[in-house]
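> The sequence and its predicted three-dimensional model are supplied below.
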Amino acid sequence: MTKLSQSHYGAVVVGGGQAGLSASHYLSRHGIDHVVFEKKTAMHKWRDERWEAFCLVTPNWQCQLPDHPYDGDDPNGFMVKDEILGYLDRFARKVNAPILENTTVTALERAGGVFRVETTAGTVTADAVILATSLYGEPDIPRPAERLPPDIVQIHTAAYRSSAQLPEGAVVVVGSGQSGAQIAEDLHLAGRKVHLVTGNAPRCARFYRGRDVVDWLWDVGQYEITVADDGMGKKKHDTNHYLTGRDGGRDIDLRAFALEGMALYGRMSGVADGKMLFEANLTANLDAADRVYNGINCLIDRHIAEKNIAAPPASTYVPVWKPEAEPTELDLKAAGVTSVIWATGFRPNWSFVGLPIFDGTGYPVHRHGVTDVPGLYVLGLPWLWTWGSGRFLGVGRDAEFVVSELAAWAASPLAKAG
């Protein structure tokens, strides 16, 4: 841990996750004196907000942090939690960032030609600032949670560890994104009765035509698609595809879970009188996820045909189960529900930023991490520039670009003029 030993820095980095430490790596390479402020501890989300059976969804070879590629002996496998932490700890030691942990940035403003950064450890100024706090700030729990019966245990995915921490009884998982689907599977495998509330999350095959789908998508160039190429404007908030790397990797098929006893519902619309209420869109949600699944496979089919690659034959997913009806409510007591897990994502917290970089939704406006405020940058966001941004695969390259832009600006007459 670095003490706040000076009042001015060439750069301040807010956030000590993989994005912030990647920025520190390149700032050091450019010889820019800097400090990293982290409100908890470095990489704390990986250590403190992952369940016991958590593993990577993308193959290990995609772990490409700056000067720290995957260093194990199973590049096509999927690291489990302890292995991920080991990989990140080795990266942190290698970077040796000047980080001040347990230090919250409370205000950021522009004053006298420099940035003024107020923290719980004191106030400093800086020539430049990189916001590397990501979108995964605070757990986002919807207001209907307040109307659940008081005897039902409620936790967010950030606090889930295993089925053993929950009281006996059925569990409702609200949200079928990557975390929700995997936690629903974890509970299902533990023998729990699971009620899964679905949304618009797409799904993806784990293996197709003899290879991991991620390997195919890398060859196709999917991870190199930029926001400019894809015509998606300045931001991208797609829900991640659900699949898993557990036990060597496999599909997550909610329809197959339903055949095995998992209860599925459409999007939650509210809570009233001890009942959870749902929209009548379960069929639509499942069908939409399958269209994405088959669409990705068709993309791979075209690539195989165009390149004349020898591969096992193509196939199309055919639903193994279809809802007989659209359930619109669940009586929690009658169903024996004792726990609800909110797999409803996170909300970013940029409330400390007192500078005009946000759009009408509160999202920072930028191009490849460069904002309209000279000397202020963002890093670690999904689709910061490519489909690989924000992941272990792409965050290092984004950091290299952002820091090179920062270094060029710091050396410019504009920066020197304040």
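Nice, thanks for sending it over. Numbers count the residues shown, from 1 in each chain.
> Could you use CA atoms for every contact and neighbour count after this?
Will do.
> which ones are touching Leu311?
Just to correct that, residue 311 is Ala rather than Leu. 209-210, 304 (Cα atoms under 8 Å, 6 or more residues apart in numbering).
> mind redoing it with 7 Å?
Contacts for Ala311 (Cα atoms under 7 Å, 6 or more residues apart in numbering) come out as 209-210.
> cool, Pro167 as well?
So Pro167 contacts Thr338 (Cα under 7 Å, 6+ apart).
> for comparison:
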Amino acid sequence: MQNTRTEVVVVGGGQAGIAMSEHLGQRGISHVVLEKDRIAERWRTGRWDSLVANGPAWHDRFPNREFSGIEPESFAGKDQVAQYFEEYVAQIGAPVRTGVQVNRVTRNQGRPGFTVETSEGSIEASYVVAATGPFQNPVIPQIVPADAPVNQIHSSGYRNPDQLPAGNVLVVGAGSSGVQIADELHRSGRQVHLAVGPHDRPPRRYRGQDFCWWLGVLNKWEMSAPPQGAEHVTIAVSGARGGQTVNFRALGRQGITLVGRASSYRDGVLRFDPDVAQNVARGDANYLSILDEADAYIERNGLDFPQEPEARELGELPACLADPLAELDLAAAGITTVIWATGFSVDYSWLEADTFDERGRPRHQKGVAQEAGVYFLGLPWQSRRGSSFIWGVWHDAQYIADQIGIQRAYAAHQPMTASALSSAASA
């Protein structure tokens, strides 16, 4: 490691780390971004082959660069997103060092700052920004035993239908990842069951505008916390095939069997909570409420937007919702694979700081950790609903850079010596 001292060490070279580097560089704050793999590695190898961004190219980007070769209303593929961040690093001259593993960060004793131990040596830093984001350790609920006679993978390990053994598939989790994977598998000719939990499902487009625009003008991206009781509600939205509104009723009518949340397993039989119809109904209500707010906004502002009454036609309930399954014999249903689209947990085992709760989750206020000198970036709801999105993390990085600047100013202040105080008092 050539440089052994810098003001800020940023851990993580994805969208959060790159945004952090831009704002630190604008303020003239010396720093280094450490990435154990390649720039934006999660976009390259932590996603399925056909993934595209869930927001259009005009929206899901940093303010100072547009996507090249993509129409503004189109959706960038995962490799295009990775290329975008590579180009952005070059544009801002970000000091990113790839292939460097951060093993341990400890606070210095008897002197300011931290020691960052890496695979290429140690770095002394005044401040540390953990920009590794929320998608670190895949979470698979302990429901189906690992030795059960069925292939089990997490959604982060899914690439395409051809990688799976022949047979039908159960996808557990119906957020953006789960619903897109289930739809892709169904279109490939597989019979698919999809376990649906609580969710929001905004319209992909309504009256000529994308949902990202609607959530913006309706001030929903700026919500500072999820509504009470909705902390674990996922969002079902898709940019696949040019962008589609997720409609679980329609998926059921097309042949995907919707079931409730997976609850228990015994002797090859998986049981489900009796909540699938209720979850879909609440998702429908969320969808219609956004249409209502959008209509009111159009009328209030006198906008000449096209009418779209057909958007309110939800369609009939499929049989799987009218008479939902309580349990499923996986072998009898021909299910050979279970895909767990059940999210991730964080892993900050490398960061030794007094700023974590009993479950290892960071304690912070808008990314400012409980322990001075430590900052987090890229977390869901870090400061607002949009915090974990590409554009949202850029604005959170701006705030963190401001906070680091404030702390630098305090640290630079030199108190008056005793003799100076005496002279001032006698003057």
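Structure received. None of the values given here were measured: they were computed from a predicted structure.
> mean shift between stretch 277-293 of the second structure and the first structure?
Taken over the aligned residues, the distance from stretch 277-293 of the second structure to the first structure averages 1.2 Å (mean Cα distance after the TM-score superposition for the first structure).
> mind listing what the alignment partner in the first structure of Ser263 of the second structure touches?
Mapped onto the first structure by TM-score structural alignment, Ser263 of the second structure lines up with Ser269. Contact analysis of Ser269 of the first structure by Cα under 7 Å, 6+ apart lists 277-279.
> Among those residues, name the ones in strands.
277-278 (DSSP state E).
> on that earlier part again, may I have the secondary structure class of the match of Ser263 of the second structure?
Under DSSP: H, G, I helix; E, B strand; the rest coil, the three-state class of Ser269 of the first structure is strand.
> how many neighbours does the closest residue to it other than its chain neighbours have?
Leaving aside its sequence neighbours, Ser269 of the first structure sits nearest to Phe278 (Cα to Cα, 6 or more residues apart in numbering; 4.9 Å). Around Phe278 of the first structure there are 21 other residues, counting by other Cα atoms under 10 Å.
> Just give me the match in the second structure for Phe278 of the first structure.
Under TM-score structural alignment, Phe278 of the first structure pairs with Phe272 in the second structure.
> OK, contacts around that match?
With Cα under 7 Å, 6+ apart, Phe272 of the second structure has these contacts: 259-263, 326-327.
> The residue nearest to Ser269 of the first structure and Ala158 of the first structure: what is the separation?
Separation of Phe278 of the first structure from Ala158 of the first structure (Cα to Cα, to the nearest Å): 24 Å.
> Ile357 of the first structure pairs with which position in the second structure?
Using TM-score structural alignment, Ile357 of the first structure sits opposite Thr355 in the second structure.
> contacting residues for its match?
362-363, 369-371.
> okay, the contacts of Phe272 of the second structure in TSV with distance to Ser126 of the second structure next?
Converted to TSV, the contacts of Phe272 of the second structure look like this (distance: Cα to Cα, whole Å):
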residue	distance to Ser126 of the second structure
Val259	51
Gly260	49
Arg261	46
Ala262	47
Ser263	47
Ala326	56
Glu327	56
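> Could you give me the ChimeraX syntax to select whichever of the residues you listed are buried?
The following ChimeraX line selects those of these that are buried, judged by 16 or more other Cα atoms under 10 Å:
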select :259,260,261,262,327
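> and which of the contacts of Phe272 of the second structure is nearest Ile143 of the second structure?
Ile143 of the second structure lies nearest to Ser263 out of the contacts of Phe272 of the second structure, by Cα to Cα, at 7.0 Å.
> ranges for the strands of the stretch 301-418 of the first structure?
With DSSP state E, counting those that start in this stretch, the ranges of strands along the stretch 301-418 of the first structure come out as 329-331, 337-342, 346-347, 376-378.
> Pick out the residue closest to the middle of the first structure.
Residue closest to the average C-alpha location in the first structure (Cα atoms, centre = their mean): Tyr136, at 6.7 Å.
> Go ahead and confirm Glu7 of the second structure touches Ser126.
Yes: between Glu7 of the second structure and Ser126 there is a contact at 5.0 Å, judged by Cα atoms under 7 Å.
> The two: who's more crowded?
Higher neighbour count among Glu7 of the second structure and Ser126: Ser126, with 22 against 18, using other Cα under 10 Å.
> where's the more buried one relative to Leu34 of the second structure, distance?
15 Å.
> same deal with His186 of the second structure?
Between His186 of the second structure and Leu34 of the second structure the computed distance is 40 Å (Cα to Cα).
> Those two: who's more crowded?
The neighbour count for His186 of the second structure versus Leu34, taken as other Cα under 10 Å, is higher for Leu34 (24 against 20).
> tell me which residues of stretch 114-132 of the second structure are tucked away?
114-118, 122-132.
> ignore the last one, stretch 368-385 of the first structure
Buried residues in stretch 368-385 of the first structure, defined by neighbour count with 16+ other Cα under 10 Å: 368-371, 374-385.
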